[in-house]
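Engineer: my questions concern the predicted model and sequence given below.
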Amino acid sequence: MTQHMRQTFDAMRAASLRAQTPPWPERASRLERLRALVTSNRKEMAAAISADFHNRPFQETELAEVFPSIAGIDHALRHGRKWMRPQRRATGLWFKPASSRILPQPLGVVGIVVPWNYPLNLAVGPMTAALAAGNRVMVKQSEFTPRFAELFASLVRASFAEDAIAIVNGDAEAAREFSSLPFDHLLFTGSTAVGHHVMRAASENLTPVTLELGGKSPAIIGPGANFEKAVERILVGKTLNAGQTCIAPDYVLLPEGQQQRFADSARRVFAAMYPDISSNPDYTSIVSPRHFSRLQELAATAQAQGASAIPLSDMAPDAATRRFPPVLLTGVQAGMRVMQEEIFGPILPVVAYRTIEDAIAYVNAHPRPLALYLFEKNRATIDRVMHETVAGGVSINDTLLHIAQDNLPFGGVGASGMGAYHGEYGFQTFSKMKPIFHQSAFSGVGLFKPPYGKTFERMMRWLVR
């Protein structure tokens, strides 16, 4: 472990012990400075992210990173003082007139491991929750977005003392060392495969973890859906950041016989959103040559095993610019890699079903997804799918937008993750919700002690009936 990383952690731990429960004005000040950091440097950060990706439009960073970051901070500033107040709880009848309450307390030092796909929002979002809860924060940025990581680190150094917020940059080895620090809580966003390693490292210190992973997030077009609208919203969700989104639709389930209709509509939608794709600045590039090659291999392997590819553009993938136009895959089989791995790019398998029961069974036969999307107007069908499937989060008749609701928790389930944050749920994740029982001077529990006799027996008959 690098000496500086450990020294930074030790300084944070010492600062946390000196001021274990910061008052709200101190927490609010940190949140306001974080907000100012984002708003004042948004163009520079968007430019750094675009350079790291080879191209990502400023507008996409504004929409998918700056806006949710600011909205989350504003939500915490509005409600944080209330979240940190002690909460009364009912006390059992036989223990009255004692009282009970919950006292939220900061955990101490929180570690946050940030992925490359949304390096601003997936740092600021959990930072907001941790700071609102009164913690100190260490953040490990991804080595795949080095320009942004260095800029963000310099901005944080200029705005915060290193024992309040510190940014750690480095490669995979630095991430392993980071995950092995004895944090009071560790939040990791990334792949399921790496999530195993992070949880294993954290277990050495019994560090509690929140894992925001990924998986195969289905989009179900129900029999009563507005079909054209469903195609449009699925394409919007799939092409944002060129599909490099943990909750992007990973495959589509649609009624049998509708595959060609979906393909025709998807091609029209894509052409309208991204005309002249080869030079369109609104379309994001794939983040690295390795990720670009992986997507090419996924599509090629599926076709070699019998799947059919339907490009949504006449442009072929371009390794020089890492621009990868979307492609649909039909005739896919469950055993293909493209149906086993999270795609994380603009490849979209399309799977037909005969009945909605078949669609539900297909989803339930696979690991529980981080997100599920249902397009349907019939209330009974909606209720059935909601009650008979399990997913980290759901948007109905749209994609992605459940993640932007600060009053909803965001998190996975099973292979797609554990724990949740956003809004008050994030505050609670990064707090010890300490239960406190306050005995009264007029307590009668003294009757329940040895030597046991007739009085004890009479009292127990009242308690156990």
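Structural biologist: Looks like it came in fine.

Engineer: please make it C-alpha for all contacts and neighbour counts, starting now.
Structural biologist: OK.

Engineer: where do the strands sit along the stretch 151-300 of the chain?
Structural biologist: For the stretch 151-300 of the chain, the strands defined by DSSP state E, counting those that start in this stretch occupy 165-168, 185-189, 209-212, 218-221, 251-255.

Engineer: turn the ones you listed into TSV, including distance to D358 and mean neighbour count.
Structural biologist: What follows is those, written out as TSV (distance: least, CA to CA, whole Å; neighbours: other CA atoms under 10 Å):
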stretch	distance to D358	mean neighbour count
strand 165-168	47	22
strand 185-189	32	24
strand 209-212	28	25
strand 218-221	11	27
strand 251-255	10	22
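
Engineer: dump those to JSON lines, plus distance to I102.
Structural biologist: Formatted as JSON lines, those follow (distance: least, CA to CA, whole Å):
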{"stretch": "strand 165-168", "distance to I102": "27"}
{"stretch": "strand 185-189", "distance to I102": "20"}
{"stretch": "strand 209-212", "distance to I102": "22"}
{"stretch": "strand 218-221", "distance to I102": "39"}
{"stretch": "strand 251-255", "distance to I102": "43"}
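
Engineer: right, and I234 touches A219 too?
Structural biologist: Yes: when contacts are counted by CA atoms under 8 Å, I234 is listed as touching A219 (7.4 Å).

Engineer: for P255, what are its contacts?
Structural biologist: P255 makes contact with 221-223, 352-355 under the criterion CA atoms under 8 Å, 6 or more residues apart in numbering.

Engineer: let's see that with 7 Å instead.
Structural biologist: Shown in contact with P255 (CA atoms under 7 Å, 6 or more residues apart in numbering): 223, 352-354.

Engineer: just the buried ones from those, in ChimeraX syntax?
Structural biologist: To isolate the buried ones among the contacts of P255 in ChimeraX, judged by 16 or more other CA atoms under 10 Å, type:
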select :223,352,353
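
Engineer: looking at the contacts of P255, which is nearest A263?
Structural biologist: Relative to A263, the closest of the contacts of P255 is A352; by CA to CA it sits at 12.7 Å.

Engineer: the closest one: helix or strand, and which one exactly?
Structural biologist: When elements are assigned from DSSP states H and E, A352 belongs to strand 347-353.

Engineer: tell me what that strand is packed against?
Structural biologist: Secondary-structure packing of strand 347-353 (3 or more CA pairs under 7 Å, 6 or more residues apart in numbering; DSSP states H and E): strand 251-255, strand 327-330.

Engineer: show me what secondary structure element comes after it.
Structural biologist: Note on strand 347-353: by DSSP H and E, the next helix or strand toward the C-terminus is helix 356-364.

Engineer: and that following helix with strand 347-353, angle?
Structural biologist: With axes from the mean of the first three to the mean of the last three CA atoms, to 10 degrees applied, the angle from helix 356-364 to strand 347-353 works out at 140 degrees.

Engineer: show me what the next helix-or-strand element following helix 356-364 packs onto, helices and strands only.
Structural biologist: On the C-terminal side of helix 356-364, the nearest following helix or strand under DSSP H and E is strand 371-375. Applying 3+ CA pairs under 7 Å, 6+ apart, one finds that strand 371-375 contacts strand 218-221, strand 393-396.

Engineer: got another one to weigh against that:
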Amino acid sequence: MKNDLPEVAALEALLRDQRHAYLRAPYPSWDTRAAHLKALRKVMLDHRDALADAMHADFGNRSKQEVLLAEFLLVKEEIDAALRHGKRWMKAQRRSTNKWLLPARAKVVPQPLGVVGIIVPWNYPVLLAVGPLISALTAGNRAIIKMSELTPRTSALFEQLIAQTFSPDHVAVVNGDATLAAAFSAQPFDHLLFTGSTKVGHEVMRAAAEHLTPVTLELGGKSPAIIGAHARFDNAVDNLVAGKTLNAGQTCIAPDYVLVPRGKEQAFIERARARMATMYPGFEQNPDYTSIISARHFERLERLADEALAAGAQLHALTGTAPDPTSRRFPLIVVTNAPDDCALMQEEIFGPLLPLVPYDTLDDAIAWINARPRPLALYLFADDSGTIDRVTHETIAGGMAINETLMHLACESLPFGGVGASGMGAYHGYEGFATFSKMKPVLTQARLNARGWISPPYGKRVNALLKLMMRF
């Protein structure tokens, strides 16, 4: 049934305009694509302070330095990589032909898909809007972006900046509530990329199925970390604290729980407490620690902690301060002995609660991970090749980092995406270009060829040829 809400009607008109514009220019040159990427780079970097200020206001507190490092630097590097490599990615790829098709030639020709839809979450609003847009523009597409209503100032400014930079029939931003988001995912885009929760990902995929719209789903899940038996323990804890506190844990690839050698739990807590004191001194007023995005999200984290405590878990505060609902400042809390069936151990946490799960052998740690839905990220702290090889090959995750957290996302040459419940498809770098392209296979036959030898009427000649062909 057609939705007659004004904002939905405007969205549908925008999609029609972009599709018509695509059909008028279905294969933009590299010079045209590069100009679009450079314009995007300029507007984002020129207005990075204003966007960071808007983000700070939306969150209640978010450090400008964190925003520049975690969002704008990654955007800059991604655009620079696309400008270096995009012209080569556009070239047709020669492929081999089997001997019975000779002298035919085979190739794969990358073509723009058309109009791409991008649904953006609230936690990294610039990075997760511009990152997919870079891939879409490099592949020669047009795009419509739906921003999050939870970051209204950032979303409004981003819409304004994109409108100043691109014509609406090329790149456009729409803003609205969940009703518009639902209508957005139901539009007949040529490709739809959604970043968000697994729960909403189900709804997006169902809506897209109506038009058989291909989807890339960047979801989440419970990303594990393993501290190996012979790992550099202090380095591991320091990295995990850094990965868990960036954006106050409101990161889809944040470590969700830590598999730690049994007996090392207290050592982990003590080292983590010391690391927090170093990173965020004077925690209550520290300007570098991000607030939780909303009262609803803050209350959810409190509920997860309270339910785990009531079920027998122990909570280990690392800053000596309690979560503050007024500022929505929620300190990192390590959790031990959390029952496996409590919500903390079943849901993606998306905040600064960090359960420890003791293990006895590497077999046990691998089995624990493999008994659960496949995560978006997996972190291993180990230096011995045996442990690294086993975890690499015996677990499946969207991405993996060794002796590091989060930074695989910053490597623009690596694809980023989930697997199973943590998502499908990938973008960044060449994989992003391929995601937003139709990699069209093309076979070109020569004037003189053997096609007529296998045409009807079938008889002795074809039987002899088949006998020969089946032997080789």
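Structural biologist: Looks like it arrived, so ask away. This is a predicted model, so every value here is computed, not measured.

Engineer: let me see the TM-score of these two.
Structural biologist: The TM-score (TM-score structural alignment, normalised by the length of structure 1) is 0.99; 465 aligned residues with a CA RMSD of 0.6 Å.

Engineer: if we can go back for a sec, how about the contacts of P255 of structure 1, which pair is most distant?
Structural biologist: Greatest spacing in the contacts of P255 of structure 1, by CA to CA: P223 and A352 (11.6 Å).

Engineer: how much space between whichever residue in structure 1 pairs up with R95 of structure 2 and F437 of structure 1?
Structural biologist: Residue pairing (TM-score structural alignment): R95 of structure 2 is matched to R89 of structure 1. As judged by CA to CA, to the nearest Å, R89 of structure 1 and F437 of structure 1 stand 9 Å apart.

Engineer: could you tell me which residues touch both of the two?
Structural biologist: Counting by CA under 7 Å, 6+ apart, the common neighbours of R89 of structure 1 and F437 are 100-101.

Engineer: next, the contact list for the most centrally placed residue in structure 1, please.
Structural biologist: Closest residue to the average C-alpha location of structure 1: E212 at 4.8 Å, with CA atoms, centre = their mean. Contacts for E212 of structure 1 (CA under 7 Å, 6+ apart) come out as 188-190, 411-412, 416-418.

Engineer: possible to save those as a markdown table with distance to Q428 of structure 1?
Structural biologist: Converted to a markdown table, those look like this (distance: CA to CA, whole Å):
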| residue | distance to Q428 of structure 1 |
| --- | --- |
| F188 | 17 |
| T189 | 18 |
| G190 | 22 |
| G411 | 13 |
| G412 | 16 |
| S416 | 21 |
| G417 | 17 |
| M418 | 14 |
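
Engineer: gap between the equivalent of A13 of structure 2 over in structure 1 and G393 of structure 1?
Structural biologist: Mapped onto structure 1 by TM-score structural alignment, A13 of structure 2 lines up with Q7. Plainly put, Q7 of structure 1 is 38 Å away from G393 of structure 1 if you go by CA to CA.

Engineer: between those two, which has more neighbouring residues?
Structural biologist: G393 (22 against 12; other CA atoms under 10 Å).

Engineer: the more buried one -> structure 2?
Structural biologist: Aligned by TM-score structural alignment, G393 of structure 1 pairs with G399 of structure 2.

Engineer: just give the nearest non-adjacent residue to that match, would you?
Structural biologist: Excluding the flanking residues, the one nearest G399 of structure 2 by CA to CA, 6 or more residues apart in numbering is A377, at 4.8 Å.

Engineer: now name the helix or strand holding D58 of structure 2.
Structural biologist: With secondary structure defined by DSSP H and E, D58 of structure 2 is part of helix 48-59.

Engineer: so the helix or strand that that helix is followed by corresponds to what in structure 1?
Structural biologist: Going down the chain from helix 48-59 of structure 2, the next helix or strand is helix 64-67, by DSSP H and E. On structure 1, the counterpart of helix 64-67 of structure 2 by TM-score structural alignment is residues 58-61.

Engineer: how about that stretch: buried residues?
Structural biologist: Neighbour-count burial for stretch 58-61 of structure 1 [16+ other CA under 10 Å]: 58, 60-61.

Engineer: please say which position in structure 2 the residue nearest to the centre of structure 1 maps to.
Structural biologist: Using TM-score structural alignment, E212 of structure 1 pairs with E218 in structure 2.

Engineer: any idea how far G196 of structure 2 is from that match?
Structural biologist: For E218 of structure 2, the distance to G196 of structure 2 - CA to CA - is 6 Å.

Engineer: ok, now E412 of structure 2?
Structural biologist: Distance of E412 of structure 2 to G196 of structure 2, computed by CA to CA: 20 Å.

Engineer: those two - which one has more neighbours?
Structural biologist: Neighbours were counted for E412 of structure 2 and for G196 using other CA under 10 Å; E412 has more, 22 against 19.

Engineer: trace the more buried one over to structure 1, please.
Structural biologist: Counting by TM-score structural alignment, the partner of E412 of structure 2 is D406.

Engineer: surely its match and Y425 touch.
Structural biologist: No: when contacts are counted by CA atoms under 7 Å, D406 of structure 1 is not listed as touching Y425 (9.0 Å).

Engineer: give me the number of residues near P23 of structure 1?
Structural biologist: If you count neighbours by other CA under 10 Å, P23 of structure 1 ends up with 12.

Engineer: and it, what pairs with it in structure 2?
Structural biologist: By TM-score structural alignment, P23 of structure 1 lines up with S29.

Engineer: kindly report the same for A266 of structure 1.
Structural biologist: In structure 2, A266 of structure 1 lines up with A272, judged by TM-score structural alignment.

Engineer: ok, back up a step: spit out the residues that contact I234 and A219 of structure 1 alike.
Structural biologist: Overlap of the contact sets of I234 of structure 1 and A219 (by CA under 7 Å, 6+ apart) consists of P249.

Engineer: which ones are touching the residue nearest to D169 of structure 2 when sequence neighbours are not counted?
Structural biologist: Of all residues not flanking D169 of structure 2 in the chain, Q18 sits nearest, at 4.4 Å (CA to CA, 6+ apart). Q18 of structure 2 makes contacts with 115, 142, 169-170, as judged by CA under 7 Å, 6+ apart.

Engineer: out of these, flag the one nearest to M279 of structure 2.
Structural biologist: Among the contacts of Q18 of structure 2, R142 lies closest to M279 of structure 2 (CA to CA), at 42.1 Å.

Engineer: my guess is the closest one contacts V116, does it?
Structural biologist: Yes: taking CA under 7 Å as the definition, R142 of structure 2 is a contact partner of V116 at 6.1 Å.
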